[in-house]
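> This is the structure alone, sequence omitted:
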């Protein structure tokens, strides 16, 4: 069996990554969406193994020592990371894996696994990103401005990615992602390996 591929999705807060990924996963139920591990407490309604793998801080640090993460980072006093074992198990079954992680995490993954395909999701315009962040109503104006400042930094790093997808509409973004998945599986090396295995 040919091993699955790893795809990273990154992009600024408010660009619509979750919406686009949920739509893509509905069309490709065999894709494996990697669930992150975290040391933070579960929020109301969150389920272990569905939203996050909730781990005690001492266990998380032990996993770091054992090199059990593809990537990890500390954010606002809590640790977040991508456990290797779930990603590898899905890939060994021939499933493609999608990780929704920030640029720092993407760099860590690609340092360990350079074959990883990186996709950057961008807004159609700066004004649209600002509107989306404001309209979702989850942050005050100060937090929106901080997210916009961070978005400028992230957009400057988008050239480190293999693909650049503009999320002007969910349908267009999903179409582009499906095209990328198809293109990656049509690379000659993969097709030759598949023929040789049969």
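Structure received. Source: prediction; values computed, not measured.
> contacts, neighbours, all on C-alpha from now
OK.
> For residue 137, which three-state class applies?
What DSSP: H, G, I helix; E, B strand; the rest coil gives for residue 137 is coil.
> Count the neighbours of residue 148 for me.
When neighbours are counted by other C-alpha atoms under 10 Å, residue 148 registers 19.
> Name the residues of stretch 180-189 that are buried.
Of all the residues in stretch 180-189, those buried under the rule 16 or more other C-alpha atoms under 10 Å are residue 180.
> Would you mind listing the outside residues contacting that stretch?
Identification of contacts with stretch 180-189 by C-alpha atoms under 8 Å, 6 or more residues apart in numbering yields 163, 191.
> Return the distance of that stretch from the chain's centre.
For stretch 180-189, the separation from the chain centroid amounts to 19 Å (computed by C-alpha atoms, centre = their mean, to the nearest Å).
> One more to weigh against that first structure:
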């Protein structure tokens, strides 16, 4: 039996990983299980706990970090986001392949614990396109928009550290590239 594997998908803030994540999860050949993130931010009206995120209190999050139950975590806009170490270890222990979608700075934390994880950086078509996408999405909040653009620029500086990259503009090509990376 083939050993289960972990794919870590990352990229600059607001690059548009969701269509690639959906396509990867729908690919029967990859047979991936998605690891939903934990967050301390309030649930939005259109979100479902356990489906979009696992919404937990700040105190619970801190406790999980202290108990080393969180594989990686980051703070954004005063809220914490993280990946459950227990969830990933459970999925791997029952032979399931795992897909994790994280902020770029979280990849290093994951590689320390799961050095065999396949880490893929999703590149925007161009930095100008990424900035425009952020402006369009967050135009109602000038501070958040500028914060996200600066964050995206810093995350793009991590791109040269990744052996595996895919472009966001063609989902099918990105999935095929990732499948090739898995087969290597």
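Sure, I can see it. Being a predicted model, the structure only gives us computed values, none of them experimental.
> TM value for the aligned chains?
The TM-score (TM-score structural alignment, normalised by the length of the second structure) is 0.87; 182 aligned residues with a C-alpha RMSD of 2.1 Å.
> Which residue lies nearest to the residue nearest to the spatial centre of the first structure in three dimensions, sequence-adjacent residues excluded?
By C-alpha atoms, centre = their mean, the mean C-alpha position of the first structure lies nearest to residue 100, the distance being 1.5 Å. Nearest non-adjacent residue to residue 100 of the first structure, counting by C-alpha to C-alpha, 6 or more residues apart in numbering: residue 9, 4.9 Å away.
> Now do the strands in the second structure.
According to DSSP state E, the second structure carries its strands in the segments 6-11, 32-34, 37-39, 54-55, 70-76, 79-84, 97-101, 118-123, 164-167.
> what does the fourth one rub up against?
Looking back up the chat, that one is strand 54-55 of the second structure. 36-43, 49.
> max-length helix in the second structure?
Assignment by DSSP state H gives helix 142-156 as the longest helix of the second structure.
> Name the residues that touch that helix?
11-14, 104-105, 131, 134-135, 138-139.
> now that helix against strand 118-123, angle please.
For helix 142-156 of the second structure against strand 118-123, the angle by axes from the mean of the first three to the mean of the last three C-alpha atoms, to 10 degrees is 130 degrees.
> How about helix 142-156 of the second structure, which residues are buried there?
Buried residues in helix 142-156 of the second structure, counting neighbours by 16+ other C-alpha under 10 Å, are found at 145-146, 148-149, 152, 155-156.
> farthest-separated two in the contacts of helix 142-156 of the second structure?
Greatest spatial distance in the contacts of helix 142-156 of the second structure: 105 and 139, 25.1 Å, computed using C-alpha to C-alpha.
> Compare neighbour counts for those two and give me the winner.
Taking residue 105 of the second structure and residue 139 together and counting by other C-alpha under 10 Å, residue 105 has the greater number of neighbours (17 against 14).
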